[in-house]
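Peer 1: Sequence first, predicted coordinates after that:
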Amino acid sequence: MIFSVNSVEETTSLGIALGKLLKSGDIVCLTGDLGTGKTHITKGIAKGLEITDYITSPTFTIVNEYDSGRLKLNHFDVYRVSDPDEIYAIGFDDYIFSDAVSIIEWANYIEEILPKDFLHIYIEKYLEKGEDYRKITITPYGERYDYIKELKI
């Protein structure tokens, strides 16, 4: 599925719609250049999960946990991870194979250790169409994500 968004608000709205659909144990992998909106879509997903906490990117801590919503959220940022062993050291498998929804920013940095079933979101920025224009491609890997067809903004 491909979505075009023209503002931070539309990016967040797409995240909210997705968050409302996500289920226990889902894994969302985000990729795209720096500044494309990975954290904004994550904030929207958290709202869709009814999480009331303030969402920040865990760039220096690798993972932030939120449990104030209808489902727990594990938010990873692996931008600074240089070796998959670093992520295993924090209990990565325990996080992603739990009942929580897991969002992994910069998932392409650890693609060799990702499970075979996940939802991939790739965000591209197009400056020639305006500062906030984004093309967001959502690709499900695995049958568990068939429900994504219901996603609309």
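Peer 2: That came in fine, so what should we check first?

Peer 1: contacts and neighbour counts: CA atoms only from here.
Peer 2: Will do.

Peer 1: Against residue 149, how distant is the most centrally placed residue in the chain?
Peer 2: When C-alpha atoms, centre = their mean is applied to the chain, the residue found nearest the centroid is residue 103 (3.9 Å). According to C-alpha to C-alpha, to the nearest Å, residue 103 stands 19 Å off from residue 149.

Peer 1: Repeat that for residue 58.
Peer 2: In terms of C-alpha to C-alpha, residue 58 sits 30 Å off from residue 149.

Peer 1: Presented hereafter is structure B, for comparison with structure A:
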Amino acid sequence: MNLTLHVNSEQETLDLAALLATLLEPKDVLLLEGNLGAGKTTFTKGIAKGLGIETVIKSPTYTLIREYTKGKLPLYHMDVYRLEDVGGDDLGFDEYIYGNGVSVIEWATFIQDELPDSYLTIKLEPTGEFFEGRNITFEPTGEHYEQLVEKFQKQASEEGLI
């Protein structure tokens, strides 16, 4: 079951992502999709907040992977856009994806062969002028992520976020 939500501000994006983070478990994999400026790093900041990570979250565009280990779970934030022409073979992504933390991957289509069979795709699409609002679509692949989206929708509704 896909779930699409509309947010009107950066704060609403952060709040939804923080709520989702409270439901995440080790080895969870989130794939963030969206054009430049769609809010992928903002969403990751919300995930970090929900995991209790207080470090400043920066885009890993030039470093490929940023690790944040001081929270409820480690957060591995990956931006694999630079691997468009070369792929991710032998770069050790499986150590993160199958490790003890949460992997958030931007531009995952460039390492498709490295991905597990199940994951949660989160699509961010700006709406209106000046990227004021966004549609955020949660597309689960696999039973674990279907259950995660159901729990997330219920909790977001109970907390008045949707």
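Peer 2: That came in fine, so what should we check first? These figures come from a predicted structure and were not determined experimentally.

Peer 1: hmm, back to that, kindly confirm my reading that the residue nearest to the centre of the first structure is in a strand.
Peer 2: Yes - Residue 103 of the first structure sits within a strand when classified using DSSP: H, G, I helix; E, B strand; the rest coil.

Peer 1: Walking through the first structure, point out its strands one by one.
Peer 2: In the first structure, strands defined by DSSP state E lie at 2-5, 27-32, 63-66, 73-77, 101-105, 118-125, 134-141, listed in chain order.

Peer 1: Turn those into CSV, columns for distance to residue 95 of the first structure.
Peer 2: Putting the strands of the first structure into CSV (distance: least, C-alpha to C-alpha, whole Å) gives the following:
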stretch, distance to residue 95 of the first structure
strand 2-5, 29
strand 27-32, 10
strand 63-66, 9
strand 73-77, 7
strand 101-105, 7
strand 118-125, 14
strand 134-141, 19
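
Peer 1: which residue packs closest to residue 24 of the second structure, ignoring adjacent ones?
Peer 2: residue 102 (7.4 Å; C-alpha to C-alpha, 6 or more residues apart in numbering).

Peer 1: Near that neighbour, how many other residues are there?
Peer 2: When neighbours are defined as other C-alpha atoms under 10 Å, residue 102 of the second structure has 26 of them.

Peer 1: Residue 13 of the first structure too?
Peer 2: What residue 13 of the first structure shows, counting by other C-alpha under 10 Å, is a neighbour count of 22.

Peer 1: so stretch 6-24 of the first structure corresponds to what in the second structure?
Peer 2: Aligned using TM-score structural alignment, stretch 6-24 of the first structure spans residues 8-26 in the second structure.

Peer 1: Same question for stretch 61-72 of the first structure.
Peer 2: Residue span in the second structure matched to stretch 61-72 of the first structure, by TM-score structural alignment: 63-74.

Peer 1: Now the matching stretch: buried residues?
Peer 2: Applying a neighbour-count criterion of 16 or more other C-alpha atoms under 10 Å, one finds 64-66, 68, 71-74 buried in stretch 63-74 of the second structure.

Peer 1: Could you give the separation of it from the chain centroid?
Peer 2: In this view, stretch 63-74 of the second structure has its centroid 13 Å away from the chain centroid, taken as C-alpha atoms, centre = their mean, to the nearest Å.

Peer 1: check contacts around residue 39 of the first structure.
Peer 2: Contacts for residue 39 of the first structure (C-alpha atoms under 8 Å, 6 or more residues apart in numbering) come out as 56-57, 105.

Peer 1: Show me the subset of those that the second structure keeps too.
Peer 2: Contacts conserved in the second structure for the contacts of residue 39 of the first structure, counting by both residues aligned by TM-score structural alignment, their matches' C-alpha atoms under 8 Å: 56-57.
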